[in-house]
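> sequence first, then the predicted structure:
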Amino acid sequence: MDYIQPRPSSIVAALYTARDLGVDVAILHGPSGCSFKHARLLEEDGMRVLTTSLADNEFIFGGHDPLMRVLRYAEEMFSPRRMAVVGTCVSMIIGEDLQSAIHDAGVATPAIAVDIHAGFRENIDGVLATLEPAAAAGWISADELERQRYLLAKANEVERLRGAASRAYIEPSRGDLKHVAAERLVELADSGATGVAVMNAKKETAYMFADELIALHDACPDTAVTYVANLEDRGLPKVREDAGRILAGMRERGVDPELLGALDEYGANGPAIGERLREIAPDFALMVGVPHAVPPEYTEGIEVFSITNGPRQVAPLREMGHRHVMVEIDLHPKTLGVRDIVASEFGEVLRSMR
């Protein structure tokens, strides 16, 4: 598929994967402005992101020496447990040997070289470019690397079939008005209808998506609703930590969900969720996170309320037959660096119905 809409960057994907592996300091080997927004956001999440600030002179003569200096500075200044040197378009074009710079810098901190640039069509290439040297360094097992390969392929498959990558251009949308959808959801709950509330969220986005399940319970505590969440204890270190915190937070707030899948299994989790829907046969379903992972044949005859954080996901969800489609704008920045469940806009609107 040739896209004419912006797509996620493989460099940024590498940075997020380094964070999930427990990297304390990531060094972007490139111009100071490369991936600036995401670097700043990741610093709020506890990982320091430095840059070698390559300029026109290094574009010609190379940036080996600047990279060694930043590696030494990072070790002395921050005493990190792990470091990652992440490539950029510039460093890859000029042929920098990132691993050689790590060796020549003489740092004692365990460090991996991530050979990546933004020219890949799929951002999962950045994830794999980080996981492969991590496995070689013993940071993850060979089995976990293969598990991640499988999950990334399934996530890609879902996006191509029913997601924002399903066509060359999708008009972004804010979706339906949240108060209108909330009124209908409460109306169904009060009518005696049975429901399912499913969170199938991607990694840290679950810190906000979980609030929407809690809000349904707050607003309609006596309604027959089955709660399901992908919070099983599997995945990279940060992913597992997040799942544990979110599950504890949900239970503290009165929702003890069935566990189905892990936070990195959102792309592969759809058929299992679909089978659970068939078993319950609800009148309505609240589906949050990555609702398009569930094939549409499983939601036929169900009034679906779906919530995503992608404006380009609205049209595909409507085409799948979801009656009410909403977007949590700016969800991702609001869930970086947090360690507890974050209030959602739809959740607050739903609570206001009472």
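Noted; the coordinates are in hand.

> could you use CA atoms for every contact and neighbour count after this?
OK.

> assess the claim that Val114 and Pro133 are in contact.
Yes. Between Val114 and Pro133 a contact is recorded at 7.2 Å, counting by Cα atoms under 8 Å.

> alright, now check it against this:
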Amino acid sequence: MHPRPSPIAASLYTLRDMNVDVIVMHGPNGCCFRTGRLLESDGVRVLTTAMAENDFILGAGEKLEETLKKAYDMFKPELMGVVGTCASMIIGEDLKEAIANADLPCTVIPVESHGGSGEGDNTVGAIMVLEAAVECGVIPQGEADRQIEMLEKATEVEKTRGMAQGKYIKPNFGDSKENVAKLVVRAIKDGKKVAFVHNAKKETAYLFADIINFDYKDIRRDNKPIIVANLDGSTGLERIRCHAKNIKEELPMEIDFITGGLDEYPITADVAAEYLKNMDLDLIVVFGVPHAFPIEDFDVESVAITDGPRLVEPLRDLGYNHVVAELDAHSKTLGTDEIVFSDFGGMIRSAIGWLDE
């Protein structure tokens, strides 16, 4: 009942993950405006055919061909994507025909996504990109199958445990970051057994990793927290693997257990839970996509850090004792290759100093 990310935006982000150089959106110039502008910060040139009222009636295949040619002349890309929108897909525009007529000396991936694809599930747009990329020979079928399985599981998590449950959820910014950060630092200082579960999604990991961007020895030298993280640098597309490697190299604390890759967040939370289930924990801190973690299976004090204000109440309903929200994780992490400051991570580092006073 409340606005959700669209399949068009998911298509754009997935093409970005494949390292396309240019994306042409076949639709009005305002369609997915914010996503297109954000992706420019990540090194992707996003253009539009700027369909107008007459194009909705008469079609705009020639306009798409012209835009494709101009895009190639301007940027000389090796890999391009063409993304449909509600306007072009409803009137039946043929993206493949326009690409064939443009006859560019590069690979062009056609994605026939629109706002209602798959009843509006945003992951459907990403699946369309994967299937089209296989047809174009950009990725192997096996990698597409693995990622499609992850996307389908992600949709299930959102519909059963997240913000896509079918009811209106009022935005909520959660508990005081300062108070919760002090609680976490105090637990480590008092010798309690604390586990941090990094279960982040793709590039947002650069922000969520900042939560464990401190040295436990500054709190208590003989009480290292348990760190589990979905930072497998050998899984996923090259861009995603690089994110994981960059973060692992920068983190000051050793990771105790790797749960999987950054695009496997729908299942890595269960892997983390299985690893932690027999440990006598006093506190679990889960961040990134915390609603995928089965916190209801643990009789322990818990903290969730999410990037969605509409996830605060669902996380409390799942059983988390404390929930805080980080804002604008996507926009803050686009174009970076190093850990980005997070409010909660900053509060933890500040709390270390406060407790020493």
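Sure, I can see it. Since we're looking at a predicted model, the values are computed, not measured.

> before we move on, back to that, of Val114 and Pro133 of structure 1, who's got more company?
Neighbour count, other Cα atoms under 10 Å: between Val114 of structure 1 and Pro133, Val114 has more, with 28 against 18.

> quick one: the helix ranked longest in structure 1 to structure 2 mean distance?
When structure 1 is parsed with DSSP state H, its longest helix is helix 142-162. Overlaying structure 2 shows helix 142-162 of structure 1 at a mean distance of 1.1 Å from the equivalent residues (mean Cα distance after the TM-score superposition for structure 1).

> quick check, distance from that helix to the centre of its chain.
Centroid separation for helix 142-162 of structure 1 versus its chain: 13 Å, with Cα atoms, centre = their mean, to the nearest Å.

> over to stretch 72-90 of structure 1?
Taking Cα atoms, centre = their mean, one finds the center of stretch 72-90 of structure 1 at 23 Å from the center of the full chain.

> give the aligned range of that stretch in structure 2.
Matched against structure 2 by TM-score structural alignment, stretch 72-90 of structure 1 falls on residues 69-87.

> pretty sure Ala224 of structure 1 sits against Ser191.
No. Using Cα under 8 Å as the test, Ala224 of structure 1 is too far from Ser191 to be in contact (10.8 Å).

> name the residue in these two with the higher neighbour count.
Neighbour totals were compared for Ala224 of structure 1 and Ser191, and Ala224 leads with 15 against 10 (other Cα under 10 Å).

> what about the residue lying closest to that one once chain neighbours are set aside, how many neighbours?
For Ala224 of structure 1, ignoring the flanking residues on the chain, the nearest one in space by Cα to Cα, 6 or more residues apart in numbering is Thr194 at 5.1 Å. Neighbourhood size, Thr194 of structure 1 [other Cα under 10 Å]: 18.

> contacts only, for Thr194 of structure 1.
With contacts defined as Cα atoms under 8 Å, 6 or more residues apart in numbering, Thr194 of structure 1 is in contact with Thr223, Ala224, Val225, Pro282, Asp283, Phe284.

> can you do 10 Å?
If you count contacts by Cα atoms under 10 Å, 6 or more residues apart in numbering, Thr194 of structure 1 has them with Leu188, Thr223, Ala224, Val225, Thr226, Ile280, Ala281, Pro282, Asp283, Phe284, Ala285.

> again with His114 of structure 2
Residues near His114 of structure 2 by Cα under 10 Å, 6+ apart: 6-9, 11, 27, 83-90, 120, 122, 124-125.

> alright, calling it a day.
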